[in-house]
Structures are given as structure tokens and as C-alpha cells.
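Novice: structure of the sequence below:
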Amino acid sequence: MTRDWKISEPIKEVDQVHCQWTDIILDDKFGITKEDWNTVIEKTVEHVHSWGEQNIARRVSCMIRLLLPQLDVLWQGKVGPNDELSFRWLPCKSLQGATVADHALTASAIAYCIGYDINPRPDIETLDKLRLSALTATWKDDGLEDVYDALWGEDPPIEPKPDGTELEQIVFMAKAVASERTKINDASEFNTHSLNENKQIGLVLGGATKIKGYFLESAKLPEIRGASALLDRINLEDVPALFGREIQDKQRYERIRKGFCKRTGHTLSAPECIIYAAGGNTLAFAPASVVHQIADEIERIYTHETLVANSVAVGDTFDLLELQYGLNPTQFWIGDFQKACEKPETAKIMHTYYGSTDKEDFLERKCFGELTSSLAGAQLKRREGNTTPDRKTHRDLPTHVEIGPYQVRCESCERRPAVINEAKVLCEACTRKYVTGRATKKQLKRGELDHYTNSINKWLPANKGENGEYLLTDWISLYNEYVELFSDVSQNYEQDPDGPNDLNDIAKSSDRENYIAFIYADGNNMGAYLENIETPAQYRQFSERVFVTMQTAAFKALAKLEPVWIKDDNDRYVFPFEIISIGGDDLLLIVPGSKVFEVVHAIGENFDSEFNSYNRLTNTDKLRLSQRYKSSKWVDAQEMQPVFSMSLGFVIAEAHTPVAFLEHLAGSLLKSAKTRAKMLIKDEVGYRGGTVDFLVLKSISMITSNLSDFRKKFYKTDTKNSLTMRPFTSHELSGFIETIKAFKEGKFPQSQLYQLRESLKLGRQTSTLDYLYFRSRLDKKDGEQLQDQIEHNWHSASDKNSNPGPWYAMLQESKTDKTGYETLLFDLIEAYDFILDPEKQNEEDNSDESND
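Specialist: From the prediction side, this is the model:
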């Protein structure tokens, strides 16, 4: 089966496919028709011609912008309004599964880094020509001749030649590193390999650590929002600016680059060196001579801007062969691995590191992913205080300020002495957070922040634009841009909404008044994939797709929440949610308590659908074991399974509950959900989708230790039976929501559910008899409804006919396990008040339609 490259649906007329390839993530075959191919090429050529007569520097800059666009272009994917923007997503024939952008940007970055270290260093014009030559080195072979000719015109590029001039050899090496690697069986073959040259390139990995501790050391929303915006600004703008990535704040861009040049004597001008910058971390190529100075500068920027956020950056240099074949391939290859596996004293080490003693697993591990794993290990060592080899500087640690006996403690973090002691009592670090958080507000009054910035030596989160607003982007602004871009999620807002002032603004939107929900989500199955990514180009594609998918999944789900009017001294029109962070593969959100189930389910479904693969659906009979809600109907409808899925944990609590405590609980619930996901992905079941766990916190004193102890105490009986069925799969969560809606729609007495719950503590047999007796005494309508929702729709994972309800046999983790039983009633009652009545939801939906 071949899927269409744009819309991912199966292509019915396969004979029309012009080019076919296997997606590196989904492992499905994709194809593009000749018509689509020609349309994109023609539009791209027109676009290049529209630049007019340009020098090499302008041409490479324009092409980099086309291949490395802003977020609003990435959100649109391959079906945007401008076909020339689809050029970056065309398949690259020189590297299976990669796109034109993946390969071209990687080759250009490698050529720049090698060329930068030539002695004497070439001028900027020569480096730009080197970049553009490497960027287009495979385009004639890849069927992109028309774009190639339009781009170069009469100017001759630097041709890739293994025996040519030094610059021609660099283009050849960059092209080879970015392309498909040659299969090597014997280490002696490396002696004649084209990349076995005395050239090195640097890799830098760095960013903020212990991010949530920085976000959540304050319980107040402006400071949380400000901390998030400040870290995102550093990660997405300041660090890329070091490599020449232009940002909206031109003054800050120049200040960052001039400061780095003054301290080191270096100015880098190749934004394509950034492989990824998301989730607080950055991975980038760098010239070997500058790698440690870049790492030092990343740490310096975080400490200088935040004062207290932890950051760690490390760098190392690698041979060109290592970029394709992993660490030290000339010193340790297949023969050495096999000999080590034969020795008892080293066989266990080989098995632990490579996953087995099989040759294929060794080759799979020896790739670019091994280099990034090595850097991640070095980053962890440096974070723990160890010295970094070949690094002259010590880690730039955040400021620790003692509180003197006569100093006032900051009211926000309660850790540091205040520098402002008036309406707000804030330390300098929290003042920066507060100023940044307020600077993102649309209703900011002129000069409102001057007093605060003057108190901290006129530090500013960003410069101001022509309209007087700070040139600062936060998640609410990005969400607004997304909503305006897509008609299917746009809403007829009464005016331009703003973010909430505090958690009470969010809680007022909940039908169960004063309740909010803290959501913590994280991707599944990604760690092992990252370790085995073969090339930098594939790493670039993977990180971009995950980052964009995480954002669009969250934004689409949040579009279900309409802005609300907050009636106070100044009537405000606000979004009833807060996006704390959307990282590489995780996100933190706060939403109204009564809306959380719908939002969580939508986020999980949106994310999983982007990574659905026909190739991942195998044995459907085994897959039935994973679902306890209408499994046969669900399995029969399945055509795909996701390669990567999302697990989510969320806690519902009153708005005055400390945010740090909610994050801790949500993190524990996320771990619980991920544990179930790992159990279900085993061969015996084969479910690869998302999982969800939740908790309704009626008071802080409910949990005095950790989540596991709490559940053992309140949800476990003396036997292996459990009084909860959490965590749920994504499909089960949708069934869980439908079950509660059905009870509400049918006006089933909630008090009778409470009565059934009480008998569960008497044990499975006694409570089953009580349940059957209770059901028989209900009137016909309520009895049938109870039977449908508890017995027919829900059943045990192993045998749906073995239990009459309300107990179901658990899925056994091993054949030797004693069968345990679980029940849904506690879960239903706990969540009952936080799922909308169908009638009320219909009224809201009708209201939306009338507004549209």
C-alpha cells in the first residue's frame, strides 16, 4: 500500500506514482504523483526567480528561509496555500526517507563547519558559496535540475570532487556525510573510505535542566507564564541567534552575536547548523575550533538572563566517519564486537550496550544516534558537577543568594531576598519572571513595567516594536496565530482574547466551580528510536515532526475551549487555559476541571493520529486483549497503529492548590500511564496507542505520601483485586466518557451508583451478588441501562463472558500470575461531576454554530 505524500491517504492509482520511498518514522511507503512533483518544481522555480538578481549571500539566505521556515509554515504541513513551500518536503533520493530540506540543510551545515576551520579562514563570501554548493550538491541527481539552474543562474557552484581543490573536497565530503552510508562489513574497508580524512566537526548539546523547578518555584500564574516565556525565548531565539538564525527582536539579535564575538572572536553565520532547538534543549553542529566556546556561551546566556535556572551544555568533536558509523568505528567494528561477545567477561557488557549479541543490533546501534547518546551522558555528568574533558571553563552555575536577618523574603518564591518591597515583594529573579509574564499581556498599560525594570538595572525581557509592544512570543500568542491560520478551529471571538490573570480565571470556566486540572503529557517509545537514528538528516526530521505534532495536537484540543468574560473591576475576555510549556515531546497545561476529559482525549488522539502506520498493525486477535471497552468493535475498525503515542496524567483539584504539588501528582500519574503503555506494547498484546491516568483531589490532605501508597491504601483489597481500572487506553477513555454521559442522559440516579460502590469493599463474590440483586430491583429502564453500560460495553481483557459485572478479570502480565479482578464504579463516581451533561454540551455546540 502506498500513501499520498501530502494527505497520507492510500493512493488508488499506484501507476501514477512518480517517486516512492519508505518513511523513516512510520515505515510505510509513500508516493508522489508526477503532476504534484511538476507543480511543486514549477512553483519553486517561479519563487526563486521572484528574488531577482541576488548575490550568493542573499541567495543562500533566501533558500535557507525556504527550507527552514517559521512555525506558521510548519503548522500547515504539505497542504499549505503556497506550493513553493512544499519544496522542502519533497523526497530526497540520495537518502532514503529524508526530505530535500533534511539532506540539504545537513550538507550545508557540515560544509560550513569544515570550511570555517580552514587555515587561513575563508572570507564570508566564500563560506556562503560553500554552503550553497553543498546545499544543492545532490539536486541534479534528485531530479531538481530546474530549481538548481534557477538558483545558480550563470554563477558556477563549487563542484563536489574527491580529488579536487580543498573547497571541492569539502563539498564532496559534506554531500557524502549527509547521504546514505555505505555498508561496511570489515574494519579494513574504512582505510579506503572516502570520509576517512583528517577532518573533524563539532556537536553541541545544551540547554536548561530541572526546568519544572524553575517554572513552578512560584505558585502565581504571571511568574509561571514569565518563566516559561523566558526559557522558550532563550531556547528558540537566543541560542539559534548565535548561529545566525534571525529573530523578530533585531536589537537583541545583534547584542547576542556581538557579545559572543567580543568574548571569543568568533561570529557564526549558518542557521542550518541547528539540528533541533525545542523542549529547552539544543543540538547543533559547530566548527571543531569553537565547540566548547559555544557550549560555554549557552550556559552563560541561561544564567545571565534567568539568574537562577540551571543549564548544562557540552560539546565534542567527531571524525566524519563517526557521523555515519558511530563512535570510533575504525577501532571497534563487527569483528571486534563478535570477539568480545565470545568472551564471558565482556559478553554481558556487549549485550547491555548493544541490546544483544547479534551483528544486526550492533550495526543498528553504530550510527549518529550513538554520538548524541554520548553527548547526553556527558551532559548528565556535567550536571552532577563532574569536570568536562578538554573544557577549560567550569559550569556557569546559577546564583544562590542568602537571606540576611534584616532582609524581606520574596513573596513569590519565598527563597531569596526581595529587591522590590512595595505592592509586590519580589526578588530579582522573580521580578524578571513577573516582567516577562506581564510583557506578554495584550492589555499592558504604557509604562506599567518601568518601575520593575528600573529596580533590576533596566533589564528587559525583549525590546519594543514599532507598535510599542514587546517583541516577545508566548504560547498564548502562538495559539492565537494557529487559530487564525486554520478555519477548522477558528472561532468568532467577540474581541482579541488574552491569557488568564490567575488560576481563578480558569476555574470560573469549570461547570464544577472553582476546579482546575493540571495536565502532564509525554511521548512514548521515543528513547530507543533516538538512540538508533542513522543520520543527522533523519534526526532533524524526527525532532521537527515531533515538536510540530505536539503543538498542533495541543492547539487543536484547546480550540474546544471558548474564551470567557471575567467580570471584575475591568471586564476581561480571556482564554480559560494556560499553556505552561510545550517541549520536544512533552507538555504542561492547566484547563478547567469540567473540560479536562474532552481535552485530554483530543490531545492523545490528535498526537497518535499523526504517527499512525499501516505497518504497525499486526495481530488483531492479540490486540483485543488491550481494550476493556467494546474491544471487538474497536479492533475491527482499526487499520493502523501509531509508531509513537502519548501518555497523559492529569489531576483535578481546587484552584488554590499549590501548582508545584499538582505537577508532582500529575507526574506520578504520567508514570503510571506510561507503565501501562509499556505493558500493552509487548508481543502478547501489541497495543501501541496512548494511555491516560487521572486523580480527583478533593483536598490536599487526601495524599500524605506518594500516589502509589495512596492507591494501595484506598483502591486495593486484601486480595489482588483493585477498586480502580485506571490507567485507561485512549479508546477506553472515550468509552469512559461515553459511559458517564449515558448515565447522565438517561437520568440514572447518581445515589444508586454510590450505593453500589459501598458494597465493593465486601469482596468480589459478595458485591457481585449485591449488584445482581440490586439490578433486579431497579425499574426496567434503569436496570437495562446499568446492564448495558457496566456489563455489555465493559468486560474483562481476557474473556468478556466470564464476569457478569461489576468486576472484570485483569490482563495478566505473565502466565504464572494469579488472576486479579478490577471494577469501574469507583472511577465513574470520582469523575462523574467533571464530565458535561450531554444536554448542556449540545446547547454549547449549538451556540458555537449560531456564532459561526
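Novice: going forward, measure contacts between C-alpha atoms and count neighbours the same way
Specialist: Will do.
Novice: what's the burial count for Y773?
Specialist: 11 (other Cα atoms under 10 Å).
Novice: identify the residues contacting it.
Specialist: For Y773, no contacting residues are found, by Cα atoms under 8 Å, 6 or more residues apart in numbering.
Novice: quick check: buried residues in whichever strand or helix holds it?
Specialist: Using DSSP states H and E, Y773 falls within helix 764-777. Across helix 764-777, burial judged by 16 or more other Cα atoms under 10 Å covers 764, 767-768, 770-771, 775.
Novice: how far does that helix sit from the chain's center?
Specialist: 46 Å (Cα atoms, centre = their mean, to the nearest Å).
Novice: do the same with stretch 475-489
Specialist: Using Cα atoms, centre = their mean, the offset of stretch 475-489 from its chain centre is 18 Å.
Novice: now stretch 522-534
Specialist: For stretch 522-534, the distance to the chain centre is 12 Å (Cα atoms, centre = their mean).
Novice: gap between the two ends of it?
Specialist: End-to-end distance of stretch 522-534: 24 Å, with Cα to Cα, to the nearest Å as the criterion.
Novice: what's around E402, how many residues?
Specialist: 10.
Novice: ah, wrong one, I meant T724
Specialist: Neighbours around T724, by other Cα under 10 Å: 18.
Novice: picking up where we left off before, make TSV from the buried residues of helix 764-777 and add distance to K424 to it.
Specialist: Listed next are the buried residues of helix 764-777 as TSV, based on distance: Cα to Cα, whole Å:
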residue	distance to K424
R764	57
S767	57
T768	59
D770	59
Y771	58
R775	59
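Novice: next, the second sequence, to be compared with the first:
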Amino acid sequence: MGTPQALLAADTDRTQDYVFESARLPEIRGASRQLDDLDRRAANLVRQRGGQVILSGGGRLLAIVPLDEAEALALEVEKEYVSETRVATTTVDWRPLPPGALEQGYPPDPGRPFGTLMNWIEGWLRRKKESRETVPFWESLPHTERCRSCQVRPVSPATLQKYPDWPLCDVCYAKRTYEGRFAWFHRFQGFLKRNPDLERRYYAGESPFPDSPADAGKRFARHTPQDLTEIGEACGSREGYVGFIYLDGDDMGEVFARLPTWQACAGLSQAVQKAAEEAVLRALAIHLHPAWVFPSPARASVDEMPSEEERDELGRMRIHPFEIITVGGDDVMLIVPADRAIPIAAEIARGFQAGVAKRFAAEGLSHPLTMSGGVVLAADHNPVRVLRDLAKELAVEAKRARREAGAGEGYLDFLVLRSADILDRRVARLRGTYPYTLPVPGRKPLSLLGRPYPASTLQAIWEELHHLRRARFPASQMHLLAEALLRGRREATLFYLYQKARDKGGGFAHLDRILEVARNPDDEPGPLPWSIPPKRMGYSYRTALWDVAELYTFVS
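Specialist: Now for the predicted structure:
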């Protein structure tokens, strides 16, 4: 008989709260990298104890371990997280595997896929997570000064020597100073070195490696962003706006549940992680360039202002205009300038699907593995946590639309956040009200939104909008067309046709083509700018013109 084995599963507990409890990018960056590194350390502990890692990343761990090591290993993994972060925790559970269970699944039945065992152990794990008795606790007395970053824990006197003007608690100090906090920027630079064509494209022909030390400061210094202000300043079309991107693999649980063996699960898990990382780095290299920005005032409080040698004659410095928060498993979260967010998100969705296609086919699975998500375009003064929450809501809407369409590619939804007064309502509920849905007496309402879109469709809309911009189509006229929609279908149609008849620059030919590209394939063509949805829908007409007008603002 072989060595008795156990199936071990782990999942982090509300660690997004740990990452986003501070609004400052350095703390978010350090916390995210802490958790990514802890995932790797947990997987290494399993291997050191003679186990086999099946899934690892994004706060999750699934492994086959020797039965006599399972309990000690579970305790050690849980201890690692608390020891490193002092706040973030993970829940670990394990169950003995009966002989032959790896081949028979759960309940035991010859030929049952290994994924049924995954569902079984995850059920036990959820039960343990819900029955957790204690959590880390920090006492904050009324007379203590609160941490400037998280506003939750008391300031630690030990941090005052390094940051006298920005007092921090021990936890936020550990995040800000975490040794591996710049790992994603280092990986990105390594990716560029391995792909010279993309390196030249990203640096726009400028060598990232100066020939003389004198050039190294002003022209070639590559800082990381201190806050959203610096990323927003890199937005060429509308300065001060950023794009928060959240993407997630579609139906991943169902996919893994169909895989026959643990080896197939492990292979696909590795392929998913690699494809997601490659897709993100490639998309950034294709659509971004280093940006000249003025240093954020926040740098002064933590003594991270660039030197005179690192600034140009206007006092600006060079930064990488992005922040990768996480690429864990099939989850992707990053922040970029708003005018690059849509093409970057579409490129990531496309690259991910292409990256896992070969491995997916090798496992005998015909339906493509896709990635859907949401993009929030917002002013840089909005809290990062708010942008994350909205992006996750948009991802839910995108996934729902993909399932209803039965599409073979990922979907993307987007939101232009113009005012904080919408934050008291959920996105789906908001879109059922004015101005996104117009009531019509005695008939079904009108819908002014076409989103979510397939990723390829949204990319095509974005490219056509660039043609429209080159045709010098006035942004003011675009907004007038969108505002006319609020007066009803007939008035909006007449106004659209009137403006089209007066057009001398050929812009409406591009706009007609954009509306045709954006039209849902289930809709019948209607009088422009409208289409006629199927009768099962809850509205009589819909148009993508409102979507187009909102996106046009960000096309540079």
C-alpha cells in the first residue's frame, strides 16, 4: 500500500480588506505583494513536506500531502500569515483520502472526475471559515494617535524616526517598507528585456539604458507612482482621470470540476497563472509609455521626492504610469491612466484566452476559457476601495451578460464615475433609473446603454472612436447627440438625422459604423441611433450612443 494521504485546502480571510484598508498606493502595493509572497511560501511548505501542489495563487491553496504531516502543515501555514502581516489570516482544512479516492472522486465512483473532490474539500473549508472563533485584534485607546494611513490602529513610536511627518502603525509601516513591494515593476522590466520589440514600443524608441551617467537621472529615471494623482496626470485626453481594471476568469469552478485528474488540475492552474501574467505585461507594454508627471505632494510627507538630477526643467519626473495590484490565479487588478484602460482591459481578456487555449484543448475541453471584468473610469481623488467595489460589480454584470449570450469570449463592462452621489446605489439598480432608462407612457421603456460588450467588440468600438477623433468630430456635438436621447426616441432620431444631413467632414460615416459595431447581434436594426431588442427584453428600443459619448471623452 502507498503512503496515506490527505487533501489540504486553504483560503485567505477577507484579505482584500487588508490590502485596501489604506488609500495610499505604497501601502496597497506592499500589502498585495506580502500576500502574493505568502501564497508562494505556503506552496513551498507543502513541497518541503513531500506534498503535491495542485492550485496556488490568489489566496488559495489546494494540495495533496502525507497524512501524518497534514495537521502540522495546516497550523504552520496559518501561522505564516499572521506572523508576517499581524492582521491578515488564512483558513486551512484537511481531510484524509481513502485509498483510490484520487481516481474515484467524491462520492467514490470509478471514473468520477477529480474536480468532485475539490468541491468536497472546499465545502469543509467554507464550514471552517464560517465557524472561526478569533481574529487578530488591535486595541486603540481614546488618547492614542491613529495611523495616518489606515486610521484604524495606533501609531507605533518605532516608525516616527523614518516618517516623522507621516506617523504609521506597525502594520502599515511593514506594508510600505516591504522588501518585495516593487516585484511587479521588476517583472515588467524583465518581460521587456525578453521581448525587444515590446521594449522599443514601450519606450517609444528611447533606450531605457543610458550611455552616460549624466543621462541616467533626468531622462531615464523610472519611478513608481506614489498615488492616483500621478497616474491620473499621465492621462492624455482628460488629465486627472484613472482607470481601475478588474478581470476574473469565467466559470473557473465548473472548468476545474470537469477535469479528470489532479495532474490536469495542476497543469491548467499553472497555465492560467502564466497566461494572466503574460497578458497583463504584454498589454501594458503595448498601450503605455513612461510619463513625465509632477511629483505628488504626498511624496514630501514620506521623504520620497525625486532629486534635482531626476527632474526635467519643469520639475517633472518620469514614472511607470501603472500599478499592478494583483495577478493571482485568474484574478487581475490594476490601475492605469483612463485613456488607456479600455484597450488594456480588452487586450488582457484577448491575451488570456489565447494563452490558455492550447492547454485547454490538451485537456479535451472544447469551450474556451475566458476572462470577463469591469473598468471604472474616475477622477483620481476617489478612494481606491470605492473603485475596486464598483469594478467588481461591473464584473458581475459582464459575466451575467456573457452567460446569457453563451459567448465564446469574455465580456467587459465600464462605468464613468462622474459624481459621488451614485455611490449609494448598486450599478444594476442605478442603470434601471433615469438617465440610463427612460420611461415611455403605455410602452416598454427605452434603454440608453448597450454595455456590457464582448471584449473584441469594445476594442473595435474604441478603435473606431480613434478614427472619429481623427475626422475631427466635435466632442460638443457628440454630447448634444447624447443629450437628445433624453428627450425621447422620436426627437433623438430626428436630431441625429438632421445633424447627419448637415455633416460635411464625414464624421457621421464613422459614427454610423460605430453604432453598427456596437449593436447587439440579437437586435434588429432600427432608425439610427436605435436598435430593436428581442421581445423578451424589458425595453422597446436601445442605443449604444450614450456609451459612445462617454468613451469619446477619453479618446486622445
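Novice: can you calculate the TM-score here?
Specialist: The TM-score (TM-score structural alignment, normalised by the length of the second structure) is 0.85; 507 aligned residues with a Cα RMSD of 2.5 Å.
Novice: on that earlier part again, closest to E822 of the first structure among the buried residues of helix 764-777 of the first structure?
Specialist: Checking those against E822 of the first structure with Cα to Cα, the nearest one is R764 at 9.1 Å.
Novice: the closest one maps to what in the second structure?
Specialist: Alignment note: R764 of the first structure maps to R489 in the second structure; criterion TM-score structural alignment.
Novice: work out for me the element I580 of the first structure sits within.
Specialist: strand 578-582.
Novice: show me how far the helix or strand just after that strand is from its chain's centre.
Specialist: Downstream of strand 578-582 of the first structure, the next assigned helix or strand under DSSP H and E is strand 586-592. A distance of 13 Å separates the centroid of the chain from that of strand 586-592 of the first structure, by Cα atoms, centre = their mean.
Novice: what range in the second structure matches strand 586-592 of the first structure?
Specialist: Counting by TM-score structural alignment, strand 586-592 of the first structure corresponds to 331-337 in the second structure.
Novice: what about the strands in the stretch 301-450 of the second structure?
Specialist: 317-319, 323-328, 331-337, 371-379, 411-417, 437-440, 443-447 (DSSP state E, counting those that start in this stretch).
Novice: present the ones you listed as a markdown table; the columns should include distance to E122 of the second structure and mean neighbour count.
Specialist: Putting the strands of the stretch 301-450 of the second structure into a markdown table (distance: least, Cα to Cα, whole Å; neighbours: other Cα atoms under 10 Å) gives the following:
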| stretch | distance to E122 of the second structure | mean neighbour count |
| --- | --- | --- |
| strand 317-319 | 42 | 25 |
| strand 323-328 | 19 | 22 |
| strand 331-337 | 19 | 24 |
| strand 371-379 | 23 | 28 |
| strand 411-417 | 28 | 25 |
| strand 437-440 | 41 | 17 |
| strand 443-447 | 41 | 18 |
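Novice: dump those to CSV, plus distance to A174 of the second structure.
Specialist: What follows is the strands of the stretch 301-450 of the second structure, written out as CSV (distance: least, Cα to Cα, whole Å):
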stretch, distance to A174 of the second structure
strand 317-319, 24
strand 323-328, 17
strand 331-337, 22
strand 371-379, 29
strand 411-417, 32
strand 437-440, 47
strand 443-447, 49
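Novice: quick one, helices of the stretch 51-200 of the second structure?
Specialist: 67-85, 101-104, 115-130, 170-176, 183-194, 196-202 (DSSP state H, counting those that start in this stretch).
Novice: then the stretch 451-556 of the second structure?
Specialist: Going by DSSP H, counting those that start in this stretch, the stretch 451-556 of the second structure shows helices at 455-470, 475-484, 489-502, 507-518, 545-552.
Novice: which residues does stretch 144-159 of the second structure contact?
Specialist: 21-24, 138-140, 166-170, 172-173.
Novice: swap in stretch 702-720 of the first structure?
Specialist: 665, 668-669, 722-724, 761, 763, 819-821.
Novice: now do 6 Å
Specialist: 722-723, 820 (Cα atoms under 6 Å, 6 or more residues apart in numbering).
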